[in-house]
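Asks: need a structure here:
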Amino acid sequence: MARYVFITGGVVSSLGKGLASAALGALLQARGFSVRLRKLDPYLNVDPGTMSPFEHGEVFVTDDGAETDLDLGHYERFTGVAARATDSVSSGRIYSNVLEKERRGDYLGKTIQVIPHVTNEIKDFLTIGADEVDFMLCEIGGTVGDIEGLPFFEAIRQFGQERPRGQCIYMHLTLLPYVAASGELKTKPTQHSVKELRSIGIAPDVLVCRSEHPIPEKEREKLALFCNVRPDSVIAACDLKSIYEAPLAYHREGLDQAVLDAFGISPAPRPNLSRWEDVADRIFNPEGEVRVAIVGKYTQLEDAYKSVTEALTHGGMANRVRVRVEWVDAELFDREDPAPWLEGFHAILVPGGFGERGTEGKIKAAQFARTRKVPYLGICLGMQMAVIEAARNLAGLKTAGSQEFDLEAVDKLSPRFEPVIFHLREWIKDNQKIARDVLDDKGGTMRLGAYAARLAEGSKVAAIYDSTRIEERHRHRYEVDIKYRDVLEAQGLRFSGMSPDGHLPEIVEIDDHPWFIGVQFHPELKSKPFAPHPLFADFVRAAKDISRLV
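Replies: Next up is the predicted model:
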C-alpha cells in the first residue's frame, strides 16, 4: 500500500508546487522507491481541454487520451513515469461523477452533500493504483483558503485520519517575501498560511519556503516554533538558474530526508543522484549556443508552449549546446515579409494551436524556412501550415487552406479555401471506429492520446527514430487530406509517416533541405532531460550545424 504525501500551497499561487512535487518524486526514485504523482485542481472545468492557453497554459496529454494540467508534464519529465487519466482530476469532474451517480439512483434517495458524497468521491480517486507504488504524491491546486479548494482539503484531512498512522504526511509550500527597505525575510505570511491550514484540521509535517534569499537560521527556528514543525523540516526553496537543478537543490536542503523522517523510514536508502548530476552538467556547461524562433500566437504566455520549450532544452542538452528560445508573434508578418523577424535564427519551430488568427504568418514562416534552408519543425498546426504553404507555392493550389479557417467549406457553400486540411470525421482507436462531427461538443472530442505510425524506409524520420514504427501523442481535430498526397510529393514534400491503415498523414518532410519536418502529433510531450526526444535532439543538432556555417 502506498504512502501518501499531500502537497498544498499558501500565501500566493504559482510558487512552484508542481516543480517541488516533481523534484521530490525524482529524489524518492533516486533512493530506490517507486512513485506516482497526481494533481487535484479546484476549478469547475471538467478538464483544461477547452481553456484558453492564456488562461491556463498548455494542455498536457497522456497516452490514454486525457487532457490534463501542465504540471503533469513536470511530473513526467522529472520521473519518467507516464501519466494516466487517473492522475488528474478537477472539481468539475468530481461533481460530474457525483451528479451522474445521483441521476442513476446510486445514492438510494439520500440528500447529496459536499460531505460525505463529494469528499468520498475525491477519496476514491486518491486510492486508484495505490497498490502499484511505494509513494503517491498528490498536489492540491490553488492556495489554502480558496473557497473552491475546501472540499479537497477536507477530503485529504479525512483521508489522513482514516489511514493507518504514519501512512500520510502533509507538505506545505509558502512564500517568504523579502522586504528590501528593512533587509528582512518576513515569516508572518507563512505563519498565517499554516494557521489557515491548521484551522481546517491539517498540520503540515514539512514546510517548504520559497524565497529569493537564503533563510537565516534565526528565521528557520522561528518558522519551526510558530508553525509547529521540526527545524530540519523547514526547507528553503531559493530561486534557481534552471528547473533541472531542483532535485539536487532540494536534496542539499534535506527535503527527501525530511519526508522519509516524517514517515519514520530509517535507515533511509542512500540516493543515487548521478542522473541529475549529469543533467546539471549538461545544462551549466554548454559548448555553444543556438537561436531558435518559436513562431506562434500565444507568445505572451510562455506556459502556453511549456513542453515545447522544455523539449528544446533537452535537445540542447543532447548536443551540449544552450538553446536560446525567442518568441515571435505570427501576427507581426501576416501581411508582410517575415525576413526582418526571422533572419539570424538557426532554426524555426511552429507549434500547435487553434483558430485562424496568425496562420498566414505561420505559413510565411514555413516558406521562409523552406526557401532559406533553415531547419524547420512544424508541430500539429505547424505541420498543417507547412503543407498549405507547399500546396500554394509548390503545387500551384493558390487557394489552399483549412476547413478550420473556413467553416463554410464544411457545407460546400462558397468556401474561401480549397480544404487541404479537413475536419477529421472518423478514425480508428484500439481497433474501434470513432466518429466525430464538426458540430460536436468541443471538450474531449479531438483525436487524443497515443497512436501508432508507420515510417517510410529510408526517410529522415526513420533514421532519426532508428525505427519504422513509432507511437506518439495526438491532440487535434483536423488532418491533412490524403487526396493531395501525390501532387505534393511530386513537388518534393514527402509523406514519410502514415497511420497504420494508411489513411492519415502523420509526418511530412523535404528531402532536398537540411532539416524540414512536420509532424501531426506532439513529440514534446514525451521528451525528458535524461531522455531527449529524438526529433528535438536532431532538430537542435541541425541548428547547431547551421550555426557553425554562419
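Asks: switch to C-alpha atoms for all contacts and neighbour counts from now on
Replies: Will do.
Asks: what does the lengthiest helix in the chain contact?
Replies: The longest helix of the chain (DSSP state H) is helix 534-549. Residues outside helix 534-549 that contact it (CA atoms under 8 Å, 6 or more residues apart in numbering): 289-292, 311-312, 314-316, 318-319, 321, 323, 346-347, 374-377, 461, 464-465, 514-515, 523-524.
Asks: of these, select the buried ones using a ChimeraX command.
Replies: Of the contacts of helix 534-549, the buried ones can be selected in ChimeraX as follows, counting by 16 or more other CA atoms under 10 Å:
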select :289,290,291,292,311,312,314,315,316,318,319,321,323,346,347,374,375,376,377,461,464,514,515,523,524
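Asks: centre of the chain to stretch 186-197, how far?
Replies: Relative to its chain's centre, stretch 186-197 lies at 30 Å (CA atoms, centre = their mean, to the nearest Å).
Asks: next, count neighbours for Ser21.
Replies: 26 (other CA atoms under 10 Å).
Asks: what's near enough to touch it?
Replies: Ile7, Leu37, Tyr75, Leu137, Glu139.
Asks: what are the buried residues along the host helix or strand of Ile122?
Replies: Element membership for Ile122 (DSSP states H and E) is helix 119-126. Neighbour-count burial for helix 119-126, counted by 16+ other CA under 10 Å, picks out Thr119, Asn120, Glu121, Ile122, Lys123, Phe125, Leu126.
Asks: what does stretch 254-269 give?
Replies: Gly254, Leu255, Asp256, Gln257, Ala258, Val259, Leu260, Asp261, Ala262, Phe263.
Asks: can you list contacts of that stretch?
Replies: 24, 27-28, 31-32, 166-169, 205-206, 232-233, 235, 250-251.
Asks: repeat that for stretch 41-58.
Replies: By CA under 8 Å, 6+ apart, the surrounding residues in contact with stretch 41-58 are 59, 67-70, 88-93, 96, 140-142, 148-149, 152, 298, 300-307, 442-444.
Asks: which ChimeraX command selects the buried ones in the residues you listed?
Replies: To isolate the buried members of these in ChimeraX, using 16+ other CA under 10 Å:
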select :59,67,68,69,70,88,89,90,91,92,93,140,141,142,148,149,152,298,301,302,303,304,305,306,307,444
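Asks: restricted to helices, list the contacts of stretch 41-58.
Replies: Of the positions in these, Ser91, Gly92, Arg93, Ser96, Phe152, Lys306, Ser307 sit in helices, assigned by DSSP H.
Asks: CSV for these, including distance to Ala20?
Replies: Listed next are the ones in helices among the contacts of stretch 41-58 as CSV, based on distance: CA to CA, whole Å:
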residue, distance to Ala20
Ser91, 23
Gly92, 25
Arg93, 25
Ser96, 30
Phe152, 19
Lys306, 17
Ser307, 17
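Asks: please provide the structure for the following sequence as well, for comparison with the first:
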Amino acid sequence: MARYIFITGGVVSSLGKGLASAALGALLQARGYTVRLRKLDPYLNVDPGTMSPFEHGEVFVTDDGAETDLDLGHYERFTGVSARRTDSISSGRIYSNVLEKERRGDYLGKTIQVIPHVTNEIKDFLAIGDDEVDFQLCEIGGTVGDIEGLPFFEAIRQFTHERPRGQCILMHLTLLPYLAASGELKTKPTQHSVKELQSIGLAPDVLVCRSEHPIPEREREKIALFCNVRKEAVIAAYDLKSIYEAPLAYHREGLDQAVLDAFGISPAPKPNLSRWHDVMDRMNNPEGEVKIAVVGKYTQLEDAYKSIAEALTHGGMANRVKVRAEWVSSELFEREDPAPFLEDFDAILVPGGFGERGTEGMIAAAKFAREHKVPYLGICLGMQLAVIEASRNVAQVTNAGSEEFDHEAGNKRFTPVVYHLKEWVQGNRVVERKITDEKGGTMRLGAYTAHLQPGSLVSDVYGATEIEERHRHRYEVDTAFRDKLESCGLCFSGMSPDGRLPEIVEWKDHPWFIGVQFHPELKSKPFQPHPLFAGFVKAAVESARLV
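Replies: Reported below is the predicted structural model:
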C-alpha cells in the first residue's frame, strides 16, 4: 500500500508546487523508492485540451491520450515515469463523472451533494494504483482558500483519516516576502496560510517556504512555533538559475529527509544523486553555444512551448553546449522579409499550433531554412507548413494550403495539401471524426507507432526503423501529393503502420531538415534527451562551425 504526500500551496499562486513535487519525486527515487505523481486541478474545464495557450500554457499529452496540465511534464522530466490518464483530474471531470452516474441511476435516487458524492469520487481517484508504488505524490492546484478547491481539501481530510495512521502527510508551500523598507522577511502570510489549512481540518507536516533571501534561524524557529511543525521540517526554497538544480537544492535543504522523518522511516536509505550531478555538470560547463530561433504563434508566453524549451535544453546537454533559444512571432514574417532576422541563427524550429493566424510567417521561415540550408525542425503544424511550402515553391502547387484554414474562412481558397483527419486506427478500433464535432478530445491523441525508411536521416537519428511518439492534432498531410513531392526531393521518411498517414518528412539534399507530425518534446528528459532534439542541436553546432 502506497504512502501519500499531498502538496498544497498558499499565499500566492505560481510558487512552484509542480517543480517541488517533481524534485521530491526524483529525490525519493534516488533513495530507491518507486513513485507516481498526480495533479488535481480545481478548474471546471474537463481537461485543458480546449484552453488557450495564453490562458493555461502548454497542454501536456500522455501515452494513453490524456490532455493534461503542464506540471505532468515536470513530473515526467524529473522522474522518467510516464504519466497516465489517471494521473490528472479536474473539478470538471469529477463533476462530469458524478452527473453521469446520477443520470444512470447509480445513486438510487439519492440527493446528490458535494459531501459525500463529489468527495467520494475524488477519493476513488486518489486510490487508483494504490499497490503499484511506494509513494503517491498528489499536487492540488491553486491555493488554500480558493472556493473551487474546497472539495479537494475536504476529500484529502477524509482520505487521510480513513487510511492507517502515518500513511499520509501534507507538504505546504508558502511565500516569505521580503520588505526592503524594514529589511525583514515577513512570516505572517505563512502563518495565515497554515491557519487557513487548519480551519478546514488539515495540518502541514512539512513547510516549504519560497524566499529571495536566506531564512535566519530566528525566523525559522518562529515559523515552526506558530505553524506547529518541527524546525527541521521548515524547508527554504530559493530562486534557482535552472529548474534542474531543484533536486540537489532541495536535498541540501533537507526536504527528502524531512518527508521520510514525517513518515517515521528510519534509518532512511542513502540517496544516489549521481544522475543529477551529471545533469548539472552538463548545464554548468558547456563547451560552446548555439542560437536557435523558435518561430511560433504563442511566443508571448513561454509556458505555451514549455516542453520544447526544456527539450532544447536537453539537446544542449547531450552535446555539451548552451542553447540560446529566441522566441520569434511568426506574424512578423508576414510583414517583413525573414532573412535579416534569421540569418544569424544556427537553426530554426517551428512548433505546433492551431488556426491560420501566423502560418504564412512560419511558411516563410521554413522556406528560408530550406533555401539557406539552415537546420530545421518542424513539429506538428511545423511539419504541415513545411509540406505546404514545398508544395507551393518546389512542386508548383501554387495555391497549396490546409483545409483547416478554409474551414476558418468559411470558403474554399486552397488546394488542401493538409486535410481534416476523418478516420484512423487506434489500437484495435477505428476512430471516426467530423470537422463539425465538438473540439474537446476529438484529436488524434497519445502514442502511435511510425515506421521509418531505412537509410533516411531520421532513422539514423533514432537508430531504429520503428518508433512510438505522442500526437495531438486534427489534420494530416495528404498522401495524394506524395509522389509529386518526393520527385522534387521531399522524402516521406516516416509513415503510420498502414501507410496512410505521413509521420515524418525530410529534404534529401539538405544537411538537416526534418518535419514530424508528432510531439517529440513530450518525451525528452534531462538525463535522456530525445534523439531528435539531440540531433537537431548537433546539426546547429555543425552549422555554427561552418559560419
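Asks: so which residues of the stretch 251-400 of the first structure form helices?
Replies: For the stretch 251-400 of the first structure, helices defined by DSSP state H, counting those that start in this stretch occupy the ranges 255-263, 274-284, 306-318, 339-342, 359-372, 381-393.
Asks: export those helices as TSV, with columns for distance to Pro419 of the first structure.
Replies: Formatted as TSV, those follow (distance: least, CA to CA, whole Å):
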stretch	distance to Pro419 of the first structure
helix 255-263	55
helix 274-284	44
helix 306-318	28
helix 339-342	28
helix 359-372	14
helix 381-393	9
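Asks: and stretch 75-83 of the first structure, what's buried?
Replies: Buried residues in stretch 75-83 of the first structure, counted by 16+ other CA under 10 Å: Tyr75, Glu76, Arg77, Phe78, Thr79, Gly80, Ala82, Ala83.
Asks: tell me how far the residue of the second structure positioned farthest from its centre lies from Gly382 of the second structure.
Replies: Centroid-distance maximum for the second structure: Gly109 at 41.0 Å, with CA atoms, centre = their mean. Note on Gly109 of the second structure: its distance to Gly382 of the second structure, by CA to CA, to the nearest Å, is 52 Å.
Asks: and the longest helix of the first structure, which stretch of the second structure?
Replies: Mapped onto the second structure using TM-score structural alignment, helix 534-549 of the first structure spans residues 531-546.
Asks: now that stretch on the first structure. Mean distance?
Replies: On superposition with the first structure, the mean distance recorded for stretch 531-546 of the second structure (mean CA distance after the TM-score superposition for the first structure) is 0.6 Å.
Asks: in that stretch, what's buried?
Replies: So, applying 16+ other CA under 10 Å, buried residues of stretch 531-546 of the second structure: 531-541, 543-544.
Asks: rebuild these as JSON lines, extending it with distance to Gln158 of the second structure.
Replies: Below are these laid out as JSON lines (distance: CA to CA, whole Å):
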{"residue": "Pro531", "distance to Gln158 of the second structure": "45"}
{"residue": "Leu532", "distance to Gln158 of the second structure": "46"}
{"residue": "Phe533", "distance to Gln158 of the second structure": "45"}
{"residue": "Ala534", "distance to Gln158 of the second structure": "47"}
{"residue": "Gly535", "distance to Gln158 of the second structure": "50"}
{"residue": "Phe536", "distance to Gln158 of the second structure": "50"}
{"residue": "Val537", "distance to Gln158 of the second structure": "50"}
{"residue": "Lys538", "distance to Gln158 of the second structure": "52"}
{"residue": "Ala539", "distance to Gln158 of the second structure": "54"}
{"residue": "Ala540", "distance to Gln158 of the second structure": "54"}
{"residue": "Val541", "distance to Gln158 of the second structure": "55"}
{"residue": "Ser543", "distance to Gln158 of the second structure": "59"}
{"residue": "Ala544", "distance to Gln158 of the second structure": "59"}
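Asks: three-state assignment of the counterpart of His192 of the first structure in the second structure?
Replies: With the correspondence set by TM-score structural alignment, His192 of the first structure lines up against His192 in the second structure. Classification of His192 of the second structure by DSSP: H, G, I helix; E, B strand; the rest coil places it in helix.
Asks: what's the distance between His192 of the second structure and Gly410 of the second structure?
Replies: On the measure of CA to CA, His192 of the second structure and Gly410 of the second structure end up 54 Å apart.
Asks: neighbour-wise, which of those two wins?
Replies: His192 (16 against 9).
Asks: just say helix, strand or coil for Cys138 of the second structure.
Replies: strand.
Asks: list the contacts of Arg447 of the first structure.
Replies: Contacts of Arg447 of the first structure by CA under 8 Å, 6+ apart are His474, Arg475, His476, Arg477.
Asks: quick one: which of those residues has the most company?
Replies: Top of those by neighbour count (other CA under 10 Å): Arg475, with 26 neighbours.
Asks: what's the match for that residue in the second structure?
Replies: By TM-score structural alignment, Arg475 of the first structure lines up with Arg472 in the second structure.
Asks: helix or strand for that match, which one?
Replies: For Arg472 of the second structure, the element it lies in under DSSP H and E is strand 466-473.
Asks: next SSE downstream of that strand?
Replies: Downstream of strand 466-473 of the second structure (by DSSP H and E), the next one is strand 475-477.
Asks: distance across stretch 494-507 of the second structure, terminal residue to terminal residue?
Replies: End residues of stretch 494-507 of the second structure are separated by 13 Å (CA to CA).
Asks: again with stretch 85-93 of the second structure
Replies: Start and end residues of stretch 85-93 of the second structure are separated by 12 Å (CA to CA).
Asks: with adjacent residues omitted, what lies nearest to the residue most central in space within the second structure?
Replies: Against the mean C-alpha coordinate of the second structure, by CA atoms, centre = their mean, the closest residue is Gly73 at 3.3 Å. Closest residue to Gly73 of the second structure apart from its sequence neighbours, by CA to CA, 6 or more residues apart in numbering: Phe60 at 6.2 Å.
Asks: quick check: the one you found touching His74?
Replies: No: checked against CA atoms under 8 Å, the pair Phe60 of the second structure and His74 is beyond contact range at 9.8 Å.
Asks: how many residues are close by Thr398 of the second structure?
Replies: 15.
Asks: no further queries at this time; thank you.
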